[in-house]
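Asker: sequence plus predicted model, see below.
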Amino acid sequence: MSSMDSDTNDVLDAVGPRLRALRRHRGLTLADVSTTTGVSESTLSRLEGGQRRATLELLLPLARIYNVPLDDLVGAPRTGDPRIHLTPIRRFGMAFVPLSRRPGGVQAFKMIIPARREPLEPTPKTHDGFEWLYVLNGQLRLMLGERDLTLSPGEAAEFDTSLPHWLGSADGAAVELLILFDPQGVRTHIHADTHRPQRATSSSAETSE
């Protein structure tokens, strides 16, 4: 017997105990399942006991009554890999951890601004797009056009990146924030609380609502 045939048999042999466990977990009897699916009690009993080989015709109605994907009944591995591999990207002395991997559209990042003894000289830049950010930890200094703002944990900002802007630490300590960047410039719909006092050298920007 080939290893592939052996693997297939192992999978099919595990179907019966899995079906029995699902039925008991749902609090159903063989008679209940038989009435709902139209499969005879004897067939269900032999299927759960391993004396009857599972077929698609038997498994489909059982998947419906137990409300589980067909793959779950046979223990099939998930196709694809939904995990996001968090490999930091280092630019401008900062770390950007991608939180999304869909090409195009809105991109999500966790940004880490490291602690520094000497503050960096602000170097505002411009580029196409729209950005939304949310401060997780630390005190963020946001320079936006002529505005110089300080955002605390829990505060958010959104702005058109065609405006000169720069992000840094307001007090030299490390800062962590979440960033959503849309190269197409579509505005987000989440804003910070405008009623919270802002420690800034000028009036509040589009940081709040």
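Answerer: On my side now, so go ahead. Numbers count the residues shown, from 1 in each chain.

Asker: from now on I want contacts and neighbour counts done on CA atoms only, so please keep to that.
Answerer: OK.

Asker: the residue of the chain most remote from its centre in helix, strand or coil?
Answerer: Distance from the C-alpha centroid of the chain, by Cα atoms, centre = their mean, peaks at Ser42 (44.6 Å). Of the three states, Ser42 takes helix according to DSSP: H, G, I helix; E, B strand; the rest coil.

Asker: what ranges do the helices span in the protein?
Answerer: With DSSP state H as the definition, the chain shows helices at residue ranges 3-13, 15-26, 30-37, 41-49, 56-66, 70-74.

Asker: only the buried residues of the fifth one, if you could.
Answerer: To tie it back to what came earlier, the one meant is helix 56-66. Neighbour-count burial for helix 56-66, counted by 16 or more other Cα atoms under 10 Å, picks out Leu58, Leu59, Pro61, Leu62, Ala63, Tyr66.

Asker: here's the one I want to compare it with:
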Amino acid sequence: MKELANLGLRLRAARTGRGWTLESLAHKAGISASTLSRLEAGKRQANLELLLPLTKALGIGVDELLTPVVEDPRVDREAWERDDATFQPLSPESSHVQTYKITFTPRPAYEGPLGTHGGHEWLYVLSGRLRLQLDDREIILHRGEAAEFDTWTPHAMSAVGPENAEIISIFNEAGVKFHTAVQ
């Protein structure tokens, strides 16, 4: 079973992450240190009789020791447009951090209220020139440049032109809600 392939490594990581020795975990789980050593090295077949006391002692579920099987790791999500930008999701919807390729069409500097939200934003310019407005400052970023900023700072982005600006942007959950919500 593929799910069991890295069980020993995950078991060792759970133990060492707590600063425990083989002997201390073996004692807490009521098994021998040599059995635990063989499990971690992949030289002993895992079974529930061994795993249940080990996971109980570690305070984790058996599923945390199993390698999830990913049939197809490709991200296949639909792009959408909002205002002057096209958003192409590059990470699964279930990810804790969301990554997008955003294409901005050129427009004059943003004149509305600048947005704020919790967290930080990181972006990388793939092509074109990006106008990043941070409070009362205007910064022009070129291809190959990156920026990272506290998103409590009022901010807005747009392409300077004449061509579109394409960026890769990484948001936390608050940033996803603010930047990608359909309005």
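Answerer: It's in. Values in this document were obtained by computation on a predicted structure and should not be read as measured data.

Asker: TM-score, when you put one on top of the other?
Answerer: The TM-score (TM-score structural alignment, normalised by the length of the second structure) is 0.52; 106 aligned residues with a Cα RMSD of 2.3 Å.

Asker: any idea which of the helices of the first structure gets closest to Gly168 of the first structure?
Answerer: Nearest of the helices of the first structure to Gly168 of the first structure, taken as Cα to Cα: helix 70-74 at 48.1 Å.

Asker: read off where that closest one ends up in the second structure.
Answerer: Counting by TM-score structural alignment, helix 70-74 of the first structure falls onto no part of the second structure.

Asker: quick one: map Ile167 of the second structure onto the first structure.
Answerer: Using TM-score structural alignment, the equivalent of Ile167 of the second structure in the first structure is Leu177.

Asker: before we move on, what about Asp136 of the second structure?
Answerer: Matched across to the first structure, Asp136 of the second structure falls on Glu146, judged by TM-score structural alignment.

Asker: on that earlier part again, list the contacts of the match of Ile167 of the second structure.
Answerer: Going by Cα atoms under 8 Å, 6 or more residues apart in numbering, Leu177 of the first structure touches Lys110, Met111, Ile112, Leu133, Tyr134, Val135, Leu136, Asn137.

Asker: burial count for the closest residue to the fifth one other than its chain neighbours?
Answerer: It refers to Tyr134 of the first structure. Of all residues not flanking Tyr134 of the first structure in the chain, Ala156 sits nearest, at 4.3 Å (Cα to Cα, 6 or more residues apart in numbering). Residue neighbour count, defined by other Cα atoms under 10 Å, stands at 24 for Ala156 of the first structure.

Asker: please tell me how far the closest residue to Val175 of the first structure other than its chain neighbours sits from Ser169 of the first structure.
Answerer: Using Cα to Cα, 6+ apart and skipping the chain neighbours, the partner closest in space to Val175 of the first structure is Gly138 (4.4 Å). Distance, Gly138 of the first structure to Ser169 of the first structure, using Cα to Cα, to the nearest Å: 8 Å.

Asker: spatially central, which residue of the second structure would that be?
Answerer: In the second structure, the residue lying closest to the centroid (Cα atoms, centre = their mean) is Val97, at 3.8 Å.

Asker: need the counterpart of it in the first structure.
Answerer: So, by TM-score structural alignment, Val97 of the second structure is matched to Val106.

Asker: measure the nearest residue in space to Asn164 of the second structure that is not next to it in sequence to Ser158 of the second structure for me?
Answerer: Of all residues not flanking Asn164 of the second structure in the chain, Thr105 sits nearest, at 4.7 Å (Cα to Cα, 6+ apart). Distance check for Thr105 of the second structure against Ser158 of the second structure: by Cα to Cα, it reads 7 Å.
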